[in-house]
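*Asks:* coords below, sequence missing:
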C-alpha cells in the first residue's frame, strides 16, 4: 500500500512539473561545470529585484526558465540567489534566449543569443568599459596626488576628468541616437545619462521610434524627463 501511495505521489509531482505553464520568453542554456545549484530568473519590479522563475540544476548544467514579457527589459540570471557577485545581466524579450556560461567565470563573459537588444547593448558595453577603466585610473591618480600634496596635478586631473566625462556623455548620446529602434537606447539613457543635461535626454527621447517610445523603458525615460523639467520650474 505504501509503495502505491509513493508511486501516486511521484506521478502527481511529475505531472505538476511537466504541466508547468511557460511564458512567452524561454531562457535556456548550459552553465558548464555547474554540478549542483539553483538558477534564478529575476527582474526589477518597481525598485525591488524579484525572482520570476527558478530551477534546480544537477549534474549537466542545463537549465530552462521562462517569464511573460510585454516589453523588452533587463533580466538577471543569478546563481543560488546571489545578486551581486554571480549574475548575468541580459535583455529579455519574447522568444527563446540561449545563455551559455562557465560556473568558474559566471557572469564575466557569457554567450547570449536570441535578443536583438542584447546585441546593441553589448556594443555599448564594449566602449563603456573603457570609460570605466579610465575613471578608475583617475581615482588612483587623484589618491596619489593628494598623498603627495601636488595641487597642480590635482587641478590638471580635475580638468582631464571633466573632459573625460563630457566625452562619455557625448559618446553615450550619439550611441543612443544611432539606435532609436532599440529598447536599449532609452535604458542606456536612464542608467548612464541620468545626471546629464536634460537637453541630451530630450534629444534621445525625441529620436526614438514610436514602438520604442511605447516600450517600458521608453515610457520611463519620458516620465523621467518630465519630472526633471517640472522640478526645474519650481
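*Replies:* Received the coordinates, thanks. In this text the structure is predicted, and so the values were computed from the model without any measurement.

*Asks:* When you work out contacts or count neighbours from here on, use the C-alpha atoms and nothing else.
*Replies:* Fine.

*Asks:* Now do the SS call for residue 172.
*Replies:* helix (DSSP: H, G, I helix; E, B strand; the rest coil).

*Asks:* wait, residue 69
*Replies:* coil.

*Asks:* and the gap between it and residue 231?
*Replies:* 33 Å (CA to CA, to the nearest Å).

*Asks:* Then residue 50?
*Replies:* 31 Å.

*Asks:* quick one: which of the two has more around it?
*Replies:* A direct count of neighbours by other CA atoms under 10 Å for residue 50 and residue 231 places residue 50 higher, at 15 against 8.

*Asks:* how about residue 196, secondary structure?
*Replies:* Quick answer, by three-state DSSP: residue 196 is coil.

*Asks:* this is the other structure I want to compare:
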C-alpha cells in the first residue's frame, strides 16, 4: 500500500489544468453522446481526483488543455447523465503535445482510438499480445473444467502443465516488453502494474536497464522506490 501511495502522490503533484493553455492539447469525440459530462482524472493518495470536466450539450466533440510535466496515465470518465454513477472509464497514456481520443457512447471503452502518444501506441501493442495469451489460457481452463465435469480427470490433469506454461508466458511477455521498450515511460509503468503484482524477480533487471531520463521520470522513480 505504501508503494501505491508513493506512486499516486507523485502523479497528482505534477499535473495542473487550464481551459485555455497547457502543453497537452486534447481533442476528441464521443459519437452518439449529446448530453453528459466527461471527467479527466488522476490518482491521488486519498483516491481519484478530477482534473477537468467537460459538459456535452448537443455536440459530441470536446477539447481541453492540460499541463503535464511528462508522459503519464490519466483517465477519461463518462457520466451519461442518466444516473449519478460515472459508469464508463477509459485509461490513456497522456503525453505533452497534440492528442486525440475518439470513441462511441455505446462502446466507450471498446471503440476508443487514442492518437498522439507513443507510449499509448506501445502500450496498446502490449495489451494486444497479453490479450492473445490470456485468451489462450482461458480456453485451456475451460477445456480443463469440461473434461473434469465429464469425468475425464486424466485429460483435465494433462492440461495443467499447459495452463501453467501460459501463465509464465504472460508474465515473461510483460518482462520482455519492459526491457525492449526501456527508453519509454511505459516500460517502468508496465513493471509496476503488470510485473510487480506477480513477482519482483525481474524488477532489478528492468530498473538497471532503463536510461537516466526514464529513471528520473514519474514511473521510473516509483519503480526505484518499489525495488528498494
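*Replies:* Arrived safely, thanks for sending. What you see is a predicted model, and the numbers here were worked out from it, not measured in a lab.

*Asks:* what's the TM-score here?
*Replies:* Here the TM-score for the pair of chains, by TM-score structural alignment, normalised by the length of structure 2, is 0.81; 207 aligned residues with a CA RMSD of 2.2 Å.

*Asks:* what's the nearest residue to the residue nearest the centre of structure 2 if we skip its chain neighbours?
*Replies:* The geometric centre of structure 2, computed from its C-alpha atoms, lies nearest to residue 91 (CA atoms, centre = their mean), at 5.3 Å. Spatial nearest neighbour of residue 91 of structure 2, excluding adjacent residues (CA to CA, 6 or more residues apart in numbering): residue 75 at 4.4 Å.

*Asks:* Just give the number of residues close to the one you found.
*Replies:* 20.

*Asks:* In terms of secondary structure, what does the top helix by length along structure 2 contact?
*Replies:* Across structure 2, the longest stretch assigned as helix under DSSP state H is helix 118-149. Helices and strands touching helix 118-149 of structure 2, by 3 or more CA pairs under 8 Å, 6 or more residues apart in numbering; DSSP states H and E, are strand 88-94, helix 153-158, helix 160-180, helix 186-190.

*Asks:* ok, average deviation of the last one from structure 1?
*Replies:* Compared with structure 1 after fitting, helix 186-190 of structure 2 deviates on average by 0.9 Å (mean CA distance after the TM-score superposition for structure 1).

*Asks:* so that helix corresponds to what in structure 1?
*Replies:* Alignment of helix 186-190 of structure 2 against structure 1: residues 184-188, by TM-score structural alignment.

*Asks:* Repeat that for stretch 161-174 of structure 2.
*Replies:* Counting by TM-score structural alignment, stretch 161-174 of structure 2 corresponds to 159-172 in structure 1.

*Asks:* Check which residues of the matching stretch are buried.
*Replies:* Of all the residues in stretch 159-172 of structure 1, those buried under the rule 16 or more other CA atoms under 10 Å are 161, 164, 168, 169, 172.

*Asks:* chain center to the host helix or strand of residue 55 of structure 1: distance?
*Replies:* In this structure, residue 55 of structure 1 sits in strand 48-58 according to DSSP states H and E. Centre-to-centre, strand 48-58 of structure 1 and its host chain are 16 Å apart (CA atoms, centre = their mean, to the nearest Å).

*Asks:* buried ones in that strand?
*Replies:* Applying 16+ other CA under 10 Å to strand 48-58 of structure 1 flags 51, 54, 57 as buried.

*Asks:* Next up, the contacts around the last one.
*Replies:* Contact analysis of residue 57 of structure 1 by CA atoms under 8 Å, 6 or more residues apart in numbering lists 34, 35, 36, 37, 38, 39, 63.

*Asks:* Let's see that with 7 Å instead.
*Replies:* Neighbouring residues of residue 57 of structure 1 by CA atoms under 7 Å, 6 or more residues apart in numbering: 36, 37, 38, 63.

*Asks:* Any figure for the gap between the nearest residue to residue 186 of structure 2 once chain neighbours are set aside and residue 158 of structure 2?
*Replies:* In space, and not counting its chain neighbours, residue 186 of structure 2 is closest to residue 119: 5.6 Å by CA to CA, 6+ apart. To residue 158 of structure 2, residue 119 of structure 2 is 40 Å away according to CA to CA.

*Asks:* quick one, which of the two is more surrounded?
*Replies:* More crowded of residue 119 of structure 2 and residue 158, by other CA under 10 Å: residue 119, with 20 against 11.

*Asks:* which one is the alignment partner in structure 1 of residue 115 of structure 2 nearest to, not counting chain neighbours?
*Replies:* Matched to structure 1 by TM-score structural alignment, residue 115 of structure 2 sits across from residue 113. Once flanking residues are discounted, residue 113 of structure 1 sits nearest to residue 98: 5.1 Å by CA to CA, 6+ apart.

*Asks:* Structure 2: which residue goes with that neighbour?
*Replies:* That one, residue 98 of structure 1, aligns with residue 100 by TM-score structural alignment.

*Asks:* and that match, how many residues sit next to it?
*Replies:* Quick note: residue 100 of structure 2 (other CA under 10 Å) scores 16 neighbours.
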